[in-house]
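> This is the structure alone, sequence omitted:
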């Protein structure tokens, strides 16, 4: 179960490994905590077009889920929108995901966990991957639901207790990964697609999530599905963006994995890992 803040997050964070596990016969479900209603339109082709963002994002998500071969559930909360500055300066829209009592949202996710009964969950770290109020709240809700879902005294009336066995944080934009891919593409083409990103990172340094990687999933065969799923969220991504300027063969040779940090495990496992189900397969089979 991959728990994400908005539709499109599932396609930009760990999408190739979701498609890989689905192809291997593992049941995979993506949970979108919000509908992405306050997302900006980032595709230039929609610049002069009047569109119904909430409705279109539902359609986009359905298409992305089909491409990845995963099930999908809307948790049913409202996008808080992106906010600049420190979290204590944010004024969140009333009733939005980041502004509600977390207990309401935790109960909703516990209900989904008990219905789907996952052995493994993925979410964001305590910083939300990046400081968006919905990403930070997604972390809070996911961690609490992981602990509560197996407790028979927690949230009665939301289904039979079920305890997931492992929880991971997505690790996406590690500096080492971006540098390695950037230089490999420059060697072939003379241009680095991530030059601007790397410059911004150097000017505004922050902790590199790559230092926290414990688990690398070989998923290069599913990079085409990852890109197709991301492009399915067509209001949210420019198909000519630099993210799609990296030839898959270069990316596969330099960094062919989706990366995660093991945050919680109720089974024995040794890090580094190459499988989200390390320690789980033995437990389930036995």
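In hand now; what should we look at? Quick caveat: nothing in here was measured; it's all calculated off a predicted structure.
> Only C-alpha atoms from now on, for both contacts and neighbour counts.
OK.
> so what's residue 99 closest to, chain neighbours aside?
residue 92 (6.0 Å; CA to CA, 6 or more residues apart in numbering).
> Relative to residue 134, how far out is the one you found?
10 Å (CA to CA, to the nearest Å).
> what do you get for residue 217?
From residue 217 to residue 134 the distance is 26 Å (CA to CA).
> Show me which of these two is the more surrounded one.
residue 134 (26 against 19; other CA atoms under 10 Å).
> Quick check: that one touching residue 93?
No. Between residue 134 and residue 93 there is no contact under CA atoms under 8 Å: 11.7 Å.
> Determine the residues that are contacts of both of the two.
residue 80 (CA atoms under 8 Å, 6 or more residues apart in numbering).
> Residue 259: neighbouring residues, count only.
So residue 259, with other CA under 10 Å, has 28 neighbours.
> repeat for residue 42
14.
> Test my guess that it contacts residue 233.
No. The pair residue 42 / residue 233 is not scored as a contact, 10.2 Å apart, by CA under 8 Å.
> Now for the protein: which strand has the highest residue count?
Longest strand of the chain, by residue count under DSSP state E: strand 257-265.
> Tell me the helices and strands packed up against that strand.
Using 3 or more CA pairs under 8 Å, 6 or more residues apart in numbering; DSSP states H and E as the contact test, the elements touching strand 257-265 are strand 166-171, strand 215-218.
> what does whichever strand or helix holds residue 136 contact?
Taking DSSP states H and E as the definition, one finds residue 136 inside helix 133-148. For helix 133-148, contacts defined as CA under 8 Å, 6+ apart pick out 3-5, 33, 79-83, 87, 97-98, 102, 105-107, 109-110, 113, 121, 123-129, 154-155, 163-164, 167.
> in it, what counts as buried?
By 16 or more other CA atoms under 10 Å, the buried positions in helix 133-148 come out as 133-146, 148.
> Below is structure B, check it against A:
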């Protein structure tokens, strides 16, 4: 099998909260998966008061996050590359981002190394963020911008000729992990199975916070068998994800019953597939076998 999936993320830890169960699922099927981290997360704060490696974090947060990313990579079983740009941080309103950070580099400059990655790895599927970055962090927005620029440029032999032979990606998806539908499903299942659960109130608060996120997913990949892998990858980023993180407050058995998928929105495609999908490779022909997609019986 020579099916390949490329996922482009802003910081180390984003890959674990946005699709890690999907990456592990496809690895189990023999798909090659490559995660790109555009920045090193150098501006990250210590978000875990119980962090065992606190002294390391205080001395060298960037170095610690390299170790954390390696552990997350091993948990998912994927390949990983750093694009090499500096974290822009999340400045206060009206404040500029740091000079020479990722968000300040011209798109045509920062897209070039990603074009090189695409032409070398030759994926059929690309996952990235929408135009708002999933949330309005300057590095997430820039990740969207360079992903789409590189997606188009990689197929054009006149663009960045020094980066290798042209390659056309067949399908592009936006991450759609969080939606009101997902939260509503959790609440509904809890009201039926455990109406006194304190999680109902907490999920209600989350529903209010995400009320502006409709379910735009076209593709819901059933990956509940890999939720434990997702959790292990998240916990690998210990400086950024404390044990009591909101990522962990809804138990996996509830998620398996209520929403056993990770969700994506198909935004570009050169192949035919029927929506809604359950396979990111729906319509994609495996060049080795001639078979279509990964859902084969």
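Arrived safely, thanks for sending. Since we're looking at a predicted model, the values are computed, not measured.
> thinking again about what came up before, okay, the helix holding residue 136 of the first structure sits on what stretch of the second structure?
Aligned by TM-score structural alignment, helix 133-148 of the first structure corresponds to residues 138-153 of the second structure.
> Tell me roughly how far the matching stretch lies from the first structure on average.
Averaged over the aligned pairs, stretch 138-153 of the second structure sits 0.4 Å from the first structure after superposition, using mean CA distance after the TM-score superposition for the first structure.
> now that stretch: how far from the chain's centre is it?
14 Å (CA atoms, centre = their mean, to the nearest Å).
> Show the contacting residues for the counterpart of residue 128 of the second structure in the first structure.
When the first structure is aligned by TM-score structural alignment, the residue opposite residue 128 of the second structure is residue 123. By CA under 8 Å, 6+ apart, residue 123 of the first structure lies in contact with 2-4, 138-139, 142, 167-170.
> Residue 73 of the first structure - how many residues pack around it?
12.
> Am I right that it is in a strand?
Yes. Counting by DSSP: H, G, I helix; E, B strand; the rest coil, residue 73 of the first structure is part of a strand.
> circling back: give me the buried subset of the contacts of helix 133-148 of the first structure.
Buried, going by 16+ other CA under 10 Å: 3-5, 33, 79-81, 97-98, 102, 105-107, 109-110, 113, 121, 123-126, 128-129, 155, 163-164, 167, out of these.
> Among those, which are located in helices?
Counting by DSSP state H, the part of those found in helices is 102, 105-107, 109-110, 113.
> Columns distance to residue 58 of the first structure on top of these, output as CSV?
Below are these laid out as CSV (distance: CA to CA, whole Å):
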residue, distance to residue 58 of the first structure
102, 24
105, 20
106, 22
107, 23
109, 19
110, 23
113, 22
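> residue ranges of the strands in the stretch 51-200 of the second structure, please?
For the stretch 51-200 of the second structure, the strands defined by DSSP state E, counting those that start in this stretch occupy 79-85, 125-128, 171-175.
> and the residue in the second structure that residue 38 of the first structure lines up against, what is it in contact with?
Aligning on TM-score structural alignment places residue 38 of the first structure opposite residue 43 in the second structure. For residue 43 of the second structure, the contact set (CA under 8 Å, 6+ apart) comprises 87-89.
> how do those residues look in the first structure, which are kept?
Retained in the first structure (both residues aligned by TM-score structural alignment, their matches' CA atoms under 8 Å) from the contacts of residue 43 of the second structure: 87-89.
> what's the overlap in contacts for residue 92 and residue 134 of the first structure?
In contact with both residue 92 of the first structure and residue 134: 80-81, 98, using CA under 8 Å, 6+ apart.
> Tell me the counterpart of residue 169 of the second structure in the first structure.
In the first structure, the residue paired with residue 169 of the second structure is residue 164, using TM-score structural alignment.
> which residue packs closest to the counterpart of residue 224 of the second structure in the first structure, ignoring adjacent ones?
When the first structure is aligned by TM-score structural alignment, residue 224 of the second structure is paired with residue 220. What sits nearest to residue 220 of the first structure in space, not counting adjacent residues and going by CA to CA, 6+ apart, is residue 256, at 4.7 Å.
> And residue 180 of the first structure, by the same measure?
Residue 180 of the first structure sits nearest to residue 254 (CA to CA, 6+ apart), 6.7 Å away.
> Map that neighbour across to the second structure for me.
Under TM-score structural alignment, residue 254 of the first structure pairs with residue 258 in the second structure.
> same deal with residue 114 of the first structure?
In the second structure, residue 114 of the first structure lands on residue 119 (TM-score structural alignment).
> Just to check, that match is in contact with residue 154?
Yes. Counting by CA under 8 Å, residue 119 of the second structure does reach residue 154; the two are 6.5 Å apart.
> which residue ranges form the helices in the stretch 151-286 of the first structure?
Using DSSP state H, counting those that start in this stretch, the helices of the stretch 151-286 of the first structure run over 175-189, 195-203, 223-232, 248-254, 280-285.
> Out of those, which is closest to residue 266 of the first structure?
The closest of the helices of the stretch 151-286 of the first structure to residue 266 of the first structure is helix 280-285. By CA to CA, the value is 9.0 Å.
> Please consider this matter closed, and thank you.
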